[in-house]
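**Student:** next come a sequence and a model predicted from it.
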Amino acid sequence: MIDPALVFLLVGVASAVVQAARSVWGGRSTAKLAALSGLKVNHEYIKLGDKCYTVVLVEDLVCVFEAGELFAKSLELIISSQEVAGVIVAKHSVDRSSALANLENSIMSLRVVLEREPGNKNVERKLRILERMYESIMTGYQPVKAVIGIVVRGECRRSLYREAERIAREITKLGCKAKVMTGQEALKALLLPLSYSGSRKITTSRQVVTSLYGALSNTLSSTREGIYLGRRNDGVAFLLPLWSSSGSLHYVIVGPTGRGKTTLEAILAVRADAMGINVYSVDPKGDLANYLSGFLRIVKLTIREVFESMLWLYREGVIDKRVVSEALAELNLDTIIDAAITAAEECKPLYRLVDGHLLSRLKRLGLSNVTCRRPSWVSSGVVYDVSGLPEALKSIGAIVVSLSALSRRSRGLLLIDEAWRIGKLASLHVIRLYKEARSAGLSIVSATQDPDDLPQEIYNNSYGVILFGSNDEEYITRVVKRLGLSSEDGRKLRMLGVGEVLVRLAGSRPELVEIDASEILGMKGLKAGS
């Protein structure tokens, strides 16, 4: 269930659609818009070529928060229809005072209804949601207007309108308000992505569900103050800050398998990306890529990409000859170590330095013409899946992504799963990475199963730690000792359930937070402890 306490959704109905289109097109008439677009418009739909289109507008998105996963699954079935051409999800910030005024009116109306109909569960649920939205805005959250339009395509016949009406009825069954737009309204709705910041035009079932849980829930459940993680014991929302006046803030996540570590990493990635933050993720196991396959772009790094980057890292002094030798040994290329080092030092293509059967083996691996090359393939909004690479190359891939993210010198979030890998290969450079990232605006979140896997310097350079519990006494003992926790903190760790964490920020006592993973779990159908 999506938690509405940290979101506000002021739904844009047909009038908002018209206003948005006017703001872009300078008040031009629908006829002029149609002429400019090469479209023909009648009362029921718009025509382009031999196909006609209309739009079903979802007017009341509070149902998304009431129905949660049911809404997503039902909508996925609806848009799998051949008649559905795509979905437009659009949103932008709105004036705070007008949003509060609208909410006050709605809350007052619902209270009146509840007085007449005491015990009306639907009204009670909606009232609770609106009251929590109102509270969120009063505490500083930015209200957002959102519009969802389902684009229906088909033959230019009355049956197209009937199909759109059927879809509207299906949406209505979920507790939402939906209407079939007129041809003129539909034309303006199709122009929404031009007038709304952060809007997306999407065409597949997976993308639609992703947008509902990602673009709507996640964008609205995080603010400039931090990323929403979940709730404290007292029910107050917990926000994880990424920046302070002195620069970016780093964190370490510690937790054994099956307690929710990967889920937490996925939450951070999705909500940060939805906030417009540059997100870089390194995934050595493939689990994070599975979680985020509908939210972020997944890139499987190739041996060639990492091999070339390895030569560049050696040339830059980040890794030593031992690391290069271990990587070549895993590829059964022990005999070319000297050639590889020369290729790195002199930036020569490898094929010039080997011959005979060695060259043929390199060709089979696609490595014959590699040279030392600064990686240019690293970009934000991507999960770099290195699970298919040899073990030594996984670590090298993690280092490359990390250093490339740092070189962008822009605000971002770097997620490193199994962070022990980079510390093992280049500990001195990792400490430099953490220190330089603070001034560069790059917040680093490192995740590991064992607290002793990371050097103490990483903890010293981190603003906080997020700890998952366990029944394993050895694990508890190591965590308490490494982080200097009290025996009472150790007892709390033993008592934590799946999806619960102790968060210790600098200068404060650890506090219990229950992770809210509603949109991730709703998308994937996973358990909280995955």
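**Tutor:** Perfect, I can see it now.
**Student:** going forward, measure contacts between C-alpha atoms and count neighbours the same way
**Tutor:** Will do.
**Student:** was I right to think Ser23 contacts Ser195?
**Tutor:** Yes. Under the criterion of C-alpha atoms under 8 Å, Ser23 lies in contact with Ser195, with a separation of 7.1 Å.
**Student:** take this one as well and set it beside the first:
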Amino acid sequence: MLIPLFASPLVALLYNKTFKVGLIRNGERFVSGSVKRVELLDSLIVFERRDRGYIGIACIGLDDTLFSEKMRSPEDFFSRALILGRLLSNVKAEVELRIAKVSIDVMELSKKIERELSSLRVLLESQSTDERLLERERGLKRLYEKIRSGEKVGWMKPYIILRASDDSKERVVSALEREAEELARAITITLGVQTRVLKSKELGRMLEAMFATTPPVKISLGGEEELSKALAMPPYERESLDPRGVFLGYRVGTKIPFLYDVVRHGTRHILVIGPTGKGKTTLLATIANRLYVRNQVDVTVIDPKGDTEYMLLKGFSRFRISSSTVINSRKASLAFRVLEGVYGSREKWFESVQNGVYGRERNEGGPMTFEELERALGVKLLYADPPSREFQLNSIVTERYSAIILDNLTDDGRFVAIAILMSLYLEALYRTTPTNRLRRLLVIDEAWRSSEAALYYTRRLVKESRGFGVGLLFSTQTVKDVPEDVIHNFGTIIAFGSADSSYVESIIRIVGYKERGIDKKLQALGVGQAMIKLPDLATLSFIDIDPEVL
């Protein structure tokens, strides 16, 4: 019986060995040094040098959108090429952009064009004014005429090669895997170009082809200083085109994308300010959703009125406070202090009820629930109690992606719940290892300022959470709602526009920007448009929020 050649383990072994020998030979030319061995991982090739250290290579393949018909106007091509250059300049690994010309079977291409032109003529009989179809027909006719006249045709295939070196193989692998995935995603979002990270076997064959034929066009990007001069890119644009950032939208009036690096800036906290209806809640949900999709950091959303819940992706666990929600005795004590701040000092009344709560726990055993707290306080905390799974408030702080929804609560109930939740996060901080790397983002829409107790815990969180890797993303309607000492702890300010002059003046004051005309820019911002002040940068950016792209 004949065994198919490709099915033979021996043939496969010989093929792999030959393939690796070729890779070592080509790798030595690519990495400019002697290679001891080569290892093929899922989407990387790692070369071990004879003189110590490792070099890793990854490659991103781009589709032909950059060279398609709609990209042939010089203005559009230059704009997209500039954005691509800026994205590449922010990558920490060494980067090469290689553009290979793909040969085309002219006869086969002619037949395809003829078939598509026939189909278009049929469509145009019923849709003779459809400009998109007409433009497509004109483009195909131009290409067909060039082929018939004997003009050489080819297709351009761009590749981005990433290269990293280090004495540690693990560091090389970790850095390249992350960089390649983040850069591919950023290019897809900002340019509309489909990308994919090549598998190691494909990458090996591509390296082989590079040295077996005439090299394709090669553009090497050098050091940071050289890149800044070549691209003439202001610091604030470099900052907002970092592939590690999450896409927020485009600079107003342009198609230049704005990517915000939450992981880098998150521990310095984010404050979103804007009147009702301008887009604050949409922005909070957009940031939370994109962090979830990218799996970068854990996110907890505290949603006082249930507005944000409907914009969050299904991957977020939902929790609604109900009568069965468990509160331990220390948190019940906090609830008394919150309500005392709301209703004024009624020391004897609060003391007697508080003693009754503690007496119930001591005598009957078991934790306090929200319903029992409500009954003991004599204050309405719950509007209704729809079916809800039982949970403990202190258990939800460990959920990776969660939304805590307080729409079942009265205003009094929200005051209590938010203060309790913020105190729980403070307790959780001290049970974790200190770090400056962002691990979790806590998002609270407006009601964090609802009571003296909540403000007390806000002050503590903005000062203490940074050292434990927890960032805060808070929203508010006006600057006057936020105490000065709290505002100074927010590194990023995102402000929506308003025609109110006192509101505009307060925004200008907290961002410390004195350029003339900034007030008119803020007043002219429409719904879904915002101004962003990044940490340590004096320049302001104005963007159109785009919640659609993930």
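**Tutor:** Ah, there it is. Treat the numbers as computed from the prediction; the structure is a model and nothing was measured.
**Student:** after superposition, what's the TM-score here?
**Tutor:** Here the TM-score for the pair of chains, by TM-score structural alignment, normalised by the length of structure 1, is 0.51; 331 aligned residues with a C-alpha RMSD of 5.0 Å.
**Student:** higher neighbour count, Ser23 and Ser195 of structure 1?
**Tutor:** Neighbours per residue, other C-alpha atoms under 10 Å: of Ser23 of structure 1 and Ser195, the larger number sits with Ser195, 19 against 13.
**Student:** how far does stretch 20-40 of structure 1 stretch from start to finish?
**Tutor:** Counting by C-alpha to C-alpha, to the nearest Å, the length from the leading to the trailing residue of stretch 20-40 of structure 1 is 21 Å.
**Student:** buried ones in it?
**Tutor:** Ala20, Ala21, Arg22, Trp25, Thr30, Leu33, Ala34, Leu39, Lys40 (16 or more other C-alpha atoms under 10 Å).
**Student:** how about stretch 269-282 of structure 1?
**Tutor:** Those would be 269-275, 277-282, for stretch 269-282 of structure 1 by 16+ other C-alpha under 10 Å.
**Student:** same thing with stretch 338-352 of structure 1?
**Tutor:** Ala339, Ala340, Ile341, Thr342, Ala343, Ala344, Glu345, Cys347, Lys348, Pro349, Leu350, Tyr351.
**Student:** and if you look at stretch 218-238 of structure 2?
**Tutor:** Applying a neighbour-count criterion of 16+ other C-alpha under 10 Å, one finds Leu221, Leu227, Glu237, Arg238 buried in stretch 218-238 of structure 2.
**Student:** how about these in CSV, adding distance to Arg509 of structure 2 and secondary structure?
**Tutor:** Below are the buried residues of stretch 218-238 of structure 2 laid out as CSV (distance: C-alpha to C-alpha, whole Å; DSSP: H, G, I helix; E, B strand; the rest coil):
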residue, distance to Arg509 of structure 2, secondary structure
Leu221, 40, strand
Leu227, 35, helix
Glu237, 23, helix
Arg238, 26, helix
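**Student:** of all the buried residues of stretch 20-40 of structure 1, which comes closest to Asn122 of structure 1?
**Tutor:** Ala20 (31.5 Å; C-alpha to C-alpha).
**Student:** returning to what we had before: tell me the two of the buried residues of stretch 269-282 of structure 1 that are most distant?
**Tutor:** Comparing all pairs in these by C-alpha to C-alpha, the longest separation belongs to Met275 and Val282, at 19.7 Å.
**Student:** ranges for the strands of the stretch 201-350 of structure 1?
**Tutor:** Chain-ordered strands for the stretch 201-350 of structure 1, with DSSP state E, counting those that start in this stretch as the definition, fall at 227-232, 237-240, 243-244, 247-248, 251-254, 278-283, 297-300.
**Student:** which of the ones you listed sits closest to Phe65 of structure 1?
**Tutor:** Closest to Phe65 of structure 1 of the strands of the stretch 201-350 of structure 1 is strand 227-232 (C-alpha to C-alpha; 15.6 Å).
**Student:** helices along the stretch 351-500 of structure 2, start to end?
**Tutor:** Secondary structure of the stretch 351-500 of structure 2, counting by DSSP state H, counting those that start in this stretch: helices at 370-377, 411-429, 452-464, 484-487.
**Student:** so which bits of the second one are buried?
**Tutor:** By neighbour count, with 16+ other C-alpha under 10 Å as the criterion, the buried positions of helix 411-429 of structure 2 are 411-426, 429.
**Student:** quick check: the residue nearest in space to the middle of structure 1 vs Leu414 of structure 1, distance?
**Tutor:** By C-alpha atoms, centre = their mean, the mean C-alpha position of structure 1 lies nearest to Val270, the distance being 1.4 Å. Applying C-alpha to C-alpha, the value for Val270 of structure 1 to Leu414 of structure 1 is 12 Å.
**Student:** again, but for Val279 of structure 1
**Tutor:** Separation of Val279 of structure 1 from Leu414 of structure 1 (C-alpha to C-alpha) stands at 6 Å.
**Student:** let me know which of the strands of the stretch 201-350 of structure 1 is the nearest to Arg158 of structure 1.
**Tutor:** Go through these one by one with C-alpha to C-alpha and the one that ends up closest to Arg158 of structure 1 is strand 297-300, at 39.7 Å.
**Student:** need the contact partners of that closest one.
**Tutor:** Ala289, Leu292, Gly381, Val382, Val383, Tyr384, Asp385, Val386, Gly388 (C-alpha atoms under 8 Å, 6 or more residues apart in numbering).
**Student:** of these, buried ones?
**Tutor:** Buried positions within the contacts of strand 297-300 of structure 1, assessed by neighbour count (16+ other C-alpha under 10 Å), are Ala289, Leu292, Gly381, Val382, Val383, Tyr384, Asp385, Val386.
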